[in-house]
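Novice: got a sequence here, can you build the structure:
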Amino acid sequence: SHSDFTTHWDTVAREQWHSINNEYGILSNQPAKLTEKEEYGADGSNEVPRQCSVNIGQYEGIPLYDNPADGYAQDLAGPHLSKTWSAAFSFAKCHLEETAPYDNFAPQLFDAEQFPRFVRFWTRGYDVYTPSRNIVYHDYGPHPEGIDRLDWASKGYPNPKVQRQNALRRIKTLLGIEGGDKSPKAMANLGLYGLGKRRTMKQLEEFVGIDLKGKKGNEGDK
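Specialist: The predicted structure follows:
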């Protein structure tokens, strides 16, 4: 495994989540490096990774996050409201996964999956918070020995490149940006995997500080 946990991580995560006092709160951040746990012990240091910037223009107009995170939050008294979400660590009530589940029609996205899912959460009224202490740690490599990869063609699976291109078009449709299908029918067909109705995309862009159509990212937390 490429990840490890702090001691009694489940108790820590529950305590952190309850301190938010928000039924629709999500604890999420890019995990700290595994070497940090080894250096500081199970509780880690007094700083936690916090992704601040949202980058646009590097990948067909779809916002991306840095990996590892581009910043840190130090000496937090409690979880802190965030403008990003990480698939590497996400802790919330189970109704989150029922309300905005992973989109099985958008495979092979990896780094491009995180912002679109944050959009689906946020427009449904969910808020993401950076935890005030490290809960999960990750081994970011490098791994000279390599990682075994499935030979998709020989196993009879669909071509991953084709799947990825179709998924990217679907995400562009969700975000309403160039390259997507802007017809009302296409948006309606997203159904459960589309936008929520509690907040608008305009409100999200203002909150995060980005311009999707103008392909302008933010400058991180100020």
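Novice: please count neighbours and contacts with C-alpha atoms only from this point.
Specialist: Fine.
Novice: check which residues of stretch 191-205 are buried.
Specialist: Within stretch 191-205, the residues scored as buried using 16 or more other Cα atoms under 10 Å are Tyr193, Gly194, Leu195, Gly196, Arg199, Met201, Leu204.
Novice: contacts only, for the third one.
Specialist: It stands for Leu195. For Leu195, the contacting residues are Val119, Arg120, Thr123, Arg124, Leu174, by Cα atoms under 8 Å, 6 or more residues apart in numbering.
Novice: what's the separation between the last one and Leu96?
Specialist: When Cα to Cα, to the nearest Å is the yardstick, Leu174 and Leu96 sit 19 Å from each other.
Novice: more neighbours, the two?
Specialist: Leu174 (22 against 16; other Cα atoms under 10 Å).
Novice: where exactly do the strands run in this structure?
Specialist: All strands of the chain, identified by DSSP state E, fall at 3-5, 25-28, 32-33, 47-49, 72-74, 80-82, 90-91, 127-130, 136-138.
Novice: here is a second sequence; please produce its structure as well for comparison:
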Amino acid sequence: MELPRIFVSIASYRDSEGPATVTDLFARAAHPERVFAGVLWQVIPGDDDDCIGGEAPASHVRSLTVHASESLGACWARHRILTELRRDEDYVLQIDSHMRFEPGWDEAFIAMLQRCPSPRPVLSSYPVPYQLPDRLGERRIPVQIAKQFSDQGGLLLHSRALPYECRPQAPLPSAFVGAGCIFAPAAAFDEVPYDPLLYFQGEEITLAVRLWTHGWDLFTPDDVLLYHDYSNERGRPRHWSDNRDWATLSARAHARLRCLLARELPADPEAMRDIARYGLGTRRTLEEYERFADLDFRRRTIGPRAADGRFGSPLDDGEVRRARAFSRIFNERTWGCVETRSGPGSTLAATAAMRKSLLKLLQRLNVRSLLDAGCGDLNWFGPALDTLDLYLGIDVSPEVIDYVLGLHRGRRGVFFNVADVVSDALPSADAVLCRHVLTHLPNAQVQAALENIRRSGARYLIATSHRGAANAEVEPGGWRAQDLCAPPFSLPPPAFVLQDGGGTELRVWDLTAG
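Specialist: Predicted structure coming up:
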């Protein structure tokens, strides 16, 4: 069986470590026959003859050589490598030209990618340092963190390190990338082509946001596979030292960055060139990235999660669509009710009789803890909170949870969290309440939610149902009448039925029966 192939992108600017990097790349691979390097040598002939070469099979190294004066910077070089030298390899490893490798790095990277809890993972971080010629640094797990915003609006990244003996068992979720160590399926670079018009600062944060909004999940490697020379003991020339136009290139790149992330229209039209091709994705929004990463690009603020490099598990596309749909309903007051954003069916007056009946039933069933899965703004149930020992309110919309936390913070036995009844592990409670929640979900997601509720260990399910409804399909956030006792759900007859107005029923199932 043919091994999956890895394309390694190396942009080398007048770097005498470039040849040694190529040599070590192949020497340390478990299967060098599957490794193909693409190198752009940017040199001054006669001055930089020691900056080209390396010991590797000639058929496995594809290279371009340009005069250093023609170079337009690292992003320009990486773009050329990925578009002109890459073929149909399965994976891409992007590195710098001053690196060392652990034995078996190729097998380890592929295995690590498979440990990521996502179907679309990208591994990236700042590698551990080494000192010339081959003194490898202490093995630690670098975790990228947000340090500060520059005056030009770029986010400067740094890293903290986990002791190697405390390394995680799987790659950690991240919001950032380090351009000198990125390992991903080749499809990531097909969908998110490298932007040649960026310069230096801004390369990493724009790439991270673009990957994330295209639906790729970022992870910190859980082991040490690469080492990087961060020193300049060799006096290695930098592009901005050689190129008289570097300030123009940098200013234009910063304007491009601010357009992309802070929504500022640049004065220089050149900064907008091909911006659609190198723009954000549509699977997730910039605002969703800012919420996930704990950043605000317009205000240039860094939250504690970004500063610490601690991020939640990535959401799949279904979770993103559900969160987006219910946040939109909440933020836009879709149902047009002044009293409550949950709609006219959740006003205090409309729910008075049902609420009285429900509280009597909860007392009769000895329900002392309640998981309200899809709590909304809690308008209709708020007066009943004190009748329970424990109330757990969850909602897929972060805005909803922020809202109810502000209203009920400090109440004894009342807790809220962002969670998805379809896909997240649910806390244990005597009963699960899903009032006017499942009616907004596609049938397959309703079935997944019902299975999830059963797994929670709750004794009772209390959910909205409509007798005789056809259970038509609906998009997340839409609505249709729903009969949970009819196919495809086919729940057994409920133990109790409460009238909830307008032909709607609140049915109660004993999950311990049968």
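Novice: and the TM-score between these chains?
Specialist: Scored against TM-score structural alignment, normalised by the length of the first structure, the superposed chains reach a TM-score of 0.81; 202 aligned residues with a Cα RMSD of 2.5 Å.
Novice: the top helix by length along the first structure vs the second structure, average offset?
Specialist: When the first structure is parsed with DSSP state H, its longest helix is helix 160-175. In the superposition against the second structure, helix 160-175 of the first structure averages 1.3 Å from its aligned positions (mean Cα distance after the TM-score superposition for the first structure).
Novice: pull up the aligned stretch in the second structure for that helix.
Specialist: Taken onto the second structure by TM-score structural alignment, helix 160-175 of the first structure occupies residues 246-261 there.
Novice: what comes up buried for the matching stretch?
Specialist: 246, 249-261.
Novice: Leu371 of the second structure - how many residues pack around it?
Specialist: Neighbourhood size, Leu371 of the second structure [other Cα under 10 Å]: 25.
Novice: for it, give its distance to Tyr460 of the second structure.
Specialist: Applying Cα to Cα, the value for Leu371 of the second structure to Tyr460 of the second structure is 10 Å.
Novice: how far is stretch 174-191 of the first structure from where the chain is centred?
Specialist: Remark: stretch 174-191 of the first structure is offset 21 Å from the chain centroid, using Cα atoms, centre = their mean, to the nearest Å.
Novice: from one end of it to the other, what's the distance?
Specialist: Start-to-end span of stretch 174-191 of the first structure (Cα to Cα) is 10 Å.
Novice: what about Arg135 of the second structure, neighbour count?
Specialist: For Arg135 of the second structure, the neighbour count with other Cα under 10 Å is 11.
Novice: the strands of the first structure: which one's closest to Lys216 of the first structure?
Specialist: strand 80-82 (18.8 Å; Cα to Cα).
Novice: so which bit of the second structure is the closest one matched to?
Specialist: Using TM-score structural alignment, strand 80-82 of the first structure pairs with 172-174 in the second structure.
Novice: mean per-residue distance, the matching stretch to the first structure?
Specialist: Superposed on the first structure, stretch 172-174 of the second structure shows a mean distance of 0.8 Å to its aligned residues (mean Cα distance after the TM-score superposition for the first structure).
Novice: tell me where the stretch 201-350 of the second structure has helices.
Specialist: Using DSSP state H, counting those that start in this stretch, the helices assigned to the stretch 201-350 of the second structure run over residues 203-213, 239-242, 246-261, 286-293, 304-308, 317-332.
Novice: tell me what the fifth one is packed against?
Specialist: When you say that, I think you mean helix 304-308 of the second structure. Judged by 3 or more Cα pairs under 8 Å, 6 or more residues apart in numbering; DSSP states H and E, helix 304-308 of the second structure is in contact with strand 140-149.
Novice: next: the third one.
Specialist: Contacts defined by 3+ Cα pairs under 8 Å, 6+ apart place helix 246-261 of the second structure against helix 203-213, helix 239-242.
Novice: try 7 Å
Specialist: Of the remaining helices and strands, none touches helix 246-261 of the second structure by 3 or more Cα pairs under 7 Å, 6 or more residues apart in numbering; DSSP states H and E.
Novice: from Cys166 of the second structure, how far out is Ile141 of the second structure?
Specialist: From Ile141 of the second structure to Cys166 of the second structure the distance is 9 Å (Cα to Cα).
Novice: kindly apply the preceding question to Leu261 of the second structure instead.
Specialist: In this view, Leu261 of the second structure and Cys166 of the second structure are 35 Å apart by Cα to Cα.
Novice: same check on Ser174 of the second structure?
Specialist: Look at Ser174 of the second structure and Cys166 of the second structure: by Cα to Cα, they are 18 Å apart.
Novice: compare the two (neighbour count), which wins?
Specialist: The neighbour comparison of Ser174 of the second structure against Cys166 (other Cα under 10 Å) goes to Ser174, with 28 against 9.
Novice: pretty sure the more buried one contacts Thr220?
Specialist: Yes - using Cα atoms under 7 Å, Ser174 of the second structure is in contact with Thr220, at 5.9 Å.
Novice: Gly61 of the first structure reaches Lys215, doesn't it?
Specialist: Yes - here Gly61 of the first structure reaches Lys215: they are 6.0 Å apart, a contact under Cα under 7 Å.
Novice: which one's more surrounded, these two?
Specialist: A count of neighbours by other Cα under 10 Å puts Gly61 above the other of Gly61 of the first structure and Lys215, at 20 against 17.
Novice: map the more buried one across to the second structure for me.
Specialist: For Gly61 of the first structure, the aligned residue in the second structure is Gly153 (criterion: TM-score structural alignment).
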